[in-house]
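> sharing a model that was predicted from the sequence below.
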Amino acid sequence: MIMRLLLLFSVLVIASCHTAKLDFKPSEDSLPDAKVAMYYEQEIVIGEKIEANPAFLNKDNTSVTVSPDNSGLQVLPKNKSQRDGSPVYNALVVKGTPLTTGEVHITISGYTYGTMYTRSRKFNKTYTLRIK
């Protein structure tokens, strides 16, 4: 009986310390193509399974860059905010009117906060967007 309890306790301790992978949607490394001079909008969702904690990603622990800078596109937090009004980065929107043909690279990087059950960890995702 003691061995069963010890085994159960061990399984619970190990299971509670897992580090789940942070999921991105779309999960591919590319976004749907855009056309020059036509409005473009695409949503990116980060950590869909952690929506219960809307402050999971914010301006303090998340960085978004668009390269080249003069592409005509920008990445903004979707219409979600914390209690203090600051934006939440779990849902982002790539939008704007592309100015030239070529490739645009959107890099989302940062780190997650550790909790009682998970460790803090870094993440980095780069999307490629072709403009035709």
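Nice, I can see it.

> CA only for contacts and neighbour counts going forward, please
OK.

> OK, contacts around the closest residue to Ile108 other than its chain neighbours?
Closest residue in space to Ile108, ignoring its immediate chain neighbours: Val64 at 4.6 Å, by C-alpha to C-alpha, 6 or more residues apart in numbering. Shown here is Val64, whose contacts under the criterion C-alpha atoms under 8 Å, 6 or more residues apart in numbering are 75, 106-109.

> just want the most central residue of the chain.
Centrality entry for the chain: nearest residue to the mean C-alpha point is Ile46, 3.1 Å, by C-alpha atoms, centre = their mean.

> ok, it to Ser27 distance?
Plainly put, Ile46 is 10 Å away from Ser27 if you go by C-alpha to C-alpha, to the nearest Å.

> next one for the comparison:
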Amino acid sequence: MKYLIYILILIVSGCAGTHPTVLPEKNNLKVATVNHKYRDVIDLKGGAVNESSVSVSITPNGSGLVWDPEEVKYGFGGEDGINKDYHRIIITGIPKKSGDYSVTVSGFTLGTMHSGKDFYKKYKIKIK
């Protein structure tokens, strides 16, 4: 009987996937200044993501800020290339006008051994 209980615990624990975490945990990104370069990073931890499973929006439009996944250079078999890493979202640009803006990161992790999980996080950026 103990053997059966151990087997059931092992099976059930194998079905429990990790929940994705969007970092930083705080709800505010770094303060930006009009006409000065800006850069901040949002990290997605705890699951596999790709281009079709991650959505990022910066509102309202016209802030001068954009987002891109981190680009990782590699070399393999004598050929060089660039991979886009959607676990690391880079917010960059030169802000055009002051105000309060928001960055929304949402999506889902891809199911591998565990089923995928949804994530959602909204940040504020103050542009002075």
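Right, received. Where do you want to start? On a predicted model such as this, the values are computed, not experimentally measured, just so you know.

> circling back: show me the contacts of Val64 of structure 1 that map onto strands.
The subset of the contacts of Val64 of structure 1 located in strands under the criterion DSSP state E comprises 75, 106-109.

> okay, those in TSV with distance to Ala37 of structure 1 and neighbour count next?
Rendered in TSV, the data for these read as follows (distance: C-alpha to C-alpha, whole Å; neighbours: other C-alpha atoms under 10 Å):
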residue	distance to Ala37 of structure 1	neighbour count
Val75	17	20
Ile106	19	23
Thr107	23	16
Ile108	25	19
Ser109	28	15
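
> in a helix, Ala15 of structure 1, correct?
Yes. Secondary structure of Ala15 of structure 1, determined by DSSP: H, G, I helix; E, B strand; the rest coil: located in a helix.

> what number of residues lie near it?
For Ala15 of structure 1, the tally of surrounding residues (other C-alpha atoms under 10 Å) stands at 11.

> tell me the counterpart of it in structure 2.
Alignment note (TM-score structural alignment): Ala15 of structure 1 maps to Ser13 of structure 2.

> same deal with Asn61 of structure 1?
The pairwise alignment with structure 2 assigns Asn61 of structure 1 to Ser53, based on TM-score structural alignment.

> for that match, give me its contacts.
By C-alpha under 8 Å, 6+ apart, the neighbours of Ser53 of structure 2 are 107-110.

> which of those residues count as buried?
Among the contacts of Ser53 of structure 2, those that count as buried by neighbour count (16 or more other C-alpha atoms under 10 Å) are 107-110.

> before we move on, the earlier item: what about the residue nearest to Ile108 of structure 1, which SS state?
Under three-state DSSP, the three-state class of Val64 of structure 1 is strand.

> picking up where we left off before, out of the buried ones among the contacts of Ser53 of structure 2, which one sits closest to Ile7 of structure 2?
Within those, proximity to Ile7 of structure 2 (C-alpha to C-alpha) peaks at Leu110, which comes in at 26.6 Å.

> skip the chain neighbours and tell me the closest residue to that closest one.
Once flanking residues are discounted, Leu110 of structure 2 sits nearest to Gly116: 4.8 Å by C-alpha to C-alpha, 6+ apart.

> if I line the two up, what does that neighbour land on in structure 1?
For Gly116 of structure 2, the aligned position in structure 1 is occupied by Ser120, per TM-score structural alignment.

> repeat that for Leu23 of structure 2.
So Leu23 of structure 2 corresponds to Lys25, using TM-score structural alignment.

> which of the helices or strands spans the nearest residue to its match once chain neighbours are set aside?
Closest residue to Lys25 of structure 1 apart from its sequence neighbours, by C-alpha to C-alpha, 6+ apart: Val45 at 5.1 Å. Here Val45 of structure 1, judged by DSSP states H and E, is contained in strand 40-46.
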